[in-house]
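Participant: Sequence isn't available, so here's the structure alone:
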């Protein structure tokens, strides 16, 4: 099991980045809850296209063309 293998697809990455930014913003402007720090995890996994939890569960949300390197 390779924990740093790319396993997050394009749509999944965009969703993670958007939700991550929103949660991080809530730390400073909105709810001011420590739960917002989860956004940092989402942002990093979205930016690096790798999710250790997906690796542990043998999940991969990349499309076939992303796996081959066409996209």
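Facilitator: Sure, I can see it. Nothing here was measured: the structure is a model prediction, and the numbers come from that model.

Participant: CA atoms for contacts and neighbours, from now on please.
Facilitator: Fine.

Participant: what are the ranges of the helices in the chain?
Facilitator: Along the chain, counting by DSSP state H, helices occupy 10-28, 38-48, 52-56, 64-68.

Participant: Tabulate those helices in JSON lines, adding columns for mean neighbour count.
Facilitator: What follows is those, written out as JSON lines (neighbours: other C-alpha atoms under 10 Å):
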{"stretch": "helix 10-28", "mean neighbour count": "18"}
{"stretch": "helix 38-48", "mean neighbour count": "18"}
{"stretch": "helix 52-56", "mean neighbour count": "14"}
{"stretch": "helix 64-68", "mean neighbour count": "12"}
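
Participant: Which among those is found nearest to residue 4?
Facilitator: Nearest to residue 4, of all the helices of the chain, is helix 52-56, at 6.9 Å by C-alpha to C-alpha.

Participant: Second structure for comparison follows:
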């Protein structure tokens, strides 16, 4: 698995993941919305952690310039 998520992209994904999970747990939302936000947050966290995004492969996107991830 070749890393296709660069350093800035990873940091942004970590921030978005944190915001989504925080909103899901503290937002006072209904259960369905909370679950959806949690899942999206965990997906963002997972792709940031491993440095690979399957959607980027499909669309031939690579933000990992010069192996910075």
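Facilitator: On my side now, so go ahead. Note that the structure is predicted; figures quoted are calculated from it, not measured.

Participant: is it possible to export the helices of structure 1 to CSV including distance to residue 4 of structure 1?
Facilitator: What follows is the helices of structure 1, written out as CSV (distance: least, C-alpha to C-alpha, whole Å):
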stretch, distance to residue 4 of structure 1
helix 10-28, 15
helix 38-48, 9
helix 52-56, 7
helix 64-68, 15
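
Participant: Please pull up the equivalent of residue 3 of structure 2 in structure 1.
Facilitator: Correspondence of residue 3 of structure 2 to structure 1, assessed by TM-score structural alignment: residue 6.

Participant: give me every residue that touches the nearest residue to that match once chain neighbours are set aside.
Facilitator: Closest residue to residue 6 of structure 1 apart from its sequence neighbours, by C-alpha to C-alpha, 6 or more residues apart in numbering: residue 50 at 4.6 Å. The neighbourhood of residue 50 of structure 1, defined by C-alpha atoms under 8 Å, 6 or more residues apart in numbering, consists of 3-8.

Participant: now structure 2: which of these match?
Facilitator: Among those, the ones still in contact in structure 2 (both residues aligned by TM-score structural alignment, their matches' C-alpha atoms under 8 Å) are 4-8.

Participant: Return the members of these classed as buried.
Facilitator: 6-8 (16 or more other C-alpha atoms under 10 Å).
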